[in-house]
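K.L.:
sequence-free structure coming up:
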């Protein structure tokens, strides 16, 4: 199955992302609160809006009706998730010391590169677009689940972890999306499948860069 092949290709990158100091700092509460705000500003202000439009663009381009419905629903859900994340983050108790996120904060260099990739991939072919879209869908689910499973009880950022987790319905959407990739794996000729995998690996690296940029651009050292 194509989605399983992509998961196996992505596993080394996922392990690196999950163990990055940014996410270990979220789990144990040691991450400076300003870094969380920077992450939310980049995601809510730039990455998620670009992702929603990329989903919609691919929905308009695909020829299979079921795929149109799922991608269009995912696009609408991404916009709603952006709004919820921003509102919930800015509604945190001031006692937690987490600064409010500015929805109009400018995009960082890495964020700009990531959003440009999403626009370019989904304007190229359906195969390229589908390849570029999947990593971010998996990122939200994988990171959210890991934070909940391995967070330190009573740690400072536990409330934020619950805010960031996409919820049980999201897992169902991702499962449906994985089914779409398996269908595409059977429908596509070899060149299209190769292009999808190529853009998936590019999208995976851009998705990983979001974490690294949030760590570095919020004033943290590039390595620990």
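P.N.:
Ah, there it is. A quick note: this is a predicted structure, and the numbers were derived from the prediction, not measured.
K.L.:
Going by C-alpha atoms from here, please, whenever you check contacts or count neighbours.
P.N.:
Noted.
K.L.:
Pull out the buried positions in the biggest helix by length in the chain.
P.N.:
Selection of the longest helix in the chain by residue count, based on DSSP state H, yields helix 190-217. Within helix 190-217, the residues that qualify as buried are 192-193, 195-197, 199-215, 217, counting by 16 or more other Cα atoms under 10 Å.
K.L.:
Grab the most central residue of this protein for me.
P.N.:
Centroid check for the chain by Cα atoms, centre = their mean gives residue 136 as the closest residue, at 3.3 Å.
K.L.:
So that residue: helix, strand or coil?
P.N.:
Local secondary structure at residue 136 is given as helix here, using DSSP: H, G, I helix; E, B strand; the rest coil.
K.L.:
residues touching it, list them.
P.N.:
The contact partners of residue 136, taken as Cα atoms under 8 Å, 6 or more residues apart in numbering, are 203, 204, 207.
K.L.:
measure it to residue 51 for me?
P.N.:
Here the criterion is Cα to Cα, to the nearest Å. By it, residue 136 lies 8 Å from residue 51.
K.L.:
just residue 74 next, same as before
P.N.:
Separation of residue 74 from residue 51 (Cα to Cα) stands at 10 Å.
K.L.:
this is the other structure I want to compare:
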């Protein structure tokens, strides 16, 4: 199954992501509040909308109705998650003493590159789009489960971690995408199978770069309204 090959690509980078100061700082409560504000601002303003549009392109390119449905439902889920992330941050900001998010954010270079990667891949081919989009859903499940299961008792970010977790049903979406990758990989010639794995490899590196970007408090201000 293709997922086994993808897991071999994924695991070393996933370990770096889980151990990254951004995510470990959320778990133990040491993350500077400005880093979480940057994460929410960059994710909701740029990454999630780009991801949703790339999903929509893959939905249109799919040859099976079930695949169009999976990608289409994921478009809705992604935009709803974007709105939920903003609402959760606003609701928790006062109690957690979090800064207000930027009202006019500017995409950090790593985020702009990540968003462009989604767009370019989905426009290139169905296989390229599938490979590029799969890391986000896979890493989101792994990271949020790890946050929930390993958060330090008493961490200031426990309410955020609880709100950020997408819920147990999210596992069904991950499995649906992995099953799709297995099927497409089995049906594809070696050249197109490599397209999937190559774009997946690039996608997982973008996931790590995003964590680097959010934790880098020496970066330029995110935009008007940032503190």
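P.N.:
Nice, I can see it. These figures come from a predicted structure and were not determined experimentally.
K.L.:
Can you pull the TM-score for these?
P.N.:
Overlay of the two chains. TM-score (TM-score structural alignment, normalised by the length of the first structure): 0.94; 219 aligned residues with a Cα RMSD of 1.2 Å.
K.L.:
Among the contacts of residue 136 of the first structure, which one sits closest to residue 145 of the first structure?
P.N.:
Of all those, the one with the least separation from residue 145 of the first structure (Cα to Cα) is residue 207, at 16.8 Å.
K.L.:
Grab the nearest non-local neighbour of that closest one.
P.N.:
residue 136 (6.1 Å; Cα to Cα, 6 or more residues apart in numbering).
K.L.:
Tell me where the second structure has strands.
P.N.:
With strands called from DSSP state E, the second structure shows them at 104-105, 223-224.
K.L.:
out of those strands, deepest packed?
P.N.:
Mean neighbour counts were compared across the strands of the second structure using mean count of other Cα atoms under 10 Å; the top stretch is strand 104-105, at a mean of 16.
K.L.:
could you say what helices and strands it packs with?
P.N.:
Judged by 3 or more Cα pairs under 8 Å, 6 or more residues apart in numbering; DSSP states H and E, strand 104-105 of the second structure is in contact with strand 223-224.
K.L.:
thinking again about what came up before, could you dump the contacts of residue 136 of the first structure into a markdown table with distance to residue 29 of the first structure added?
P.N.:
Putting the contacts of residue 136 of the first structure into a markdown table (distance: Cα to Cα, whole Å) gives the following:
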| residue | distance to residue 29 of the first structure |
| --- | --- |
| 203 | 29 |
| 204 | 26 |
| 207 | 23 |
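K.L.:
Relative to residue 17 of the first structure, which of these is nearest.
P.N.:
Nearest to residue 17 of the first structure among the contacts of residue 136 of the first structure: residue 207, at 9.3 Å, using Cα to Cα.
K.L.:
Would you mind measuring from the residue nearest to residue 135 of the first structure when sequence neighbours are not counted to residue 6 of the first structure?
P.N.:
Setting aside the residues directly before and after it, residue 135 of the first structure is nearest to residue 204 in space (Cα to Cα, 6+ apart), at 5.2 Å. Relative to residue 6 of the first structure, residue 204 of the first structure is positioned 10 Å away (Cα to Cα).
K.L.:
what do you get for residue 151 of the first structure?
P.N.:
For residue 151 of the first structure, the distance to residue 6 of the first structure equals 27 Å [Cα to Cα].
K.L.:
Check residue 173 of the first structure too.
P.N.:
Taking Cα to Cα as the measure, residue 173 of the first structure falls 17 Å from residue 6 of the first structure.
K.L.:
Also residue 189 of the first structure?
P.N.:
In this structure, residue 189 of the first structure and residue 6 of the first structure are separated by 17 Å, where distance is defined by Cα to Cα.
K.L.:
Who has more neighbours out of these two?
P.N.:
Neighbours per residue (other Cα atoms under 10 Å) separate residue 189 of the first structure from residue 6, with residue 6 holding more: 19 against 10.
K.L.:
That one: what's it in contact with?
P.N.:
Residue 6 of the first structure sits next to 197, 200 when contact means Cα under 8 Å, 6+ apart.
K.L.:
let's see it at 7 Å
P.N.:
Contacts here follow Cα atoms under 7 Å, 6 or more residues apart in numbering; on that basis residue 6 of the first structure touches nothing.
K.L.:
Tally up the residues packed near the closest residue to residue 97 of the second structure other than its chain neighbours, please.
P.N.:
On the basis of Cα to Cα, 6+ apart, the spatially nearest residue to residue 97 of the second structure that is not a chain neighbour turns out to be residue 33, at 7.6 Å. Other residues near residue 33 of the second structure number 17, with proximity taken as other Cα under 10 Å.
K.L.:
same check, this time on residue 67 of the second structure
P.N.:
18.
K.L.:
Could you check how far residue 14 of the first structure is from residue 211 of the first structure?
P.N.:
When distances are taken as Cα to Cα, residue 14 of the first structure and residue 211 of the first structure turn out to be 11 Å apart.
K.L.:
shared neighbours, the two?
P.N.:
What both residue 14 of the first structure and residue 211 touch, as defined by Cα under 7 Å, 6+ apart, is an empty set.
K.L.:
Would you mind measuring from the closest residue to residue 31 of the second structure other than its chain neighbours to residue 9 of the second structure?
P.N.:
Distance criterion Cα to Cα, 6+ apart; nearest residue to residue 31 of the second structure, sequence neighbours excluded, is residue 25 at 4.1 Å. From residue 25 of the second structure across to residue 9 of the second structure, the span is 25 Å (Cα to Cα).
K.L.:
Then residue 19 of the second structure?
P.N.:
Looking at residue 19 of the second structure against residue 9 of the second structure, where the rule is Cα to Cα, the gap reads 17 Å.
K.L.:
Now the longest helix seen in the second structure on the first structure. Mean distance?
P.N.:
When every helix of the second structure is counted residue by residue (DSSP H), the longest turns out to be helix 65-96. When the first structure is overlaid, helix 65-96 of the second structure sits 0.9 Å from its aligned residues on average, using mean Cα distance after the TM-score superposition for the first structure.
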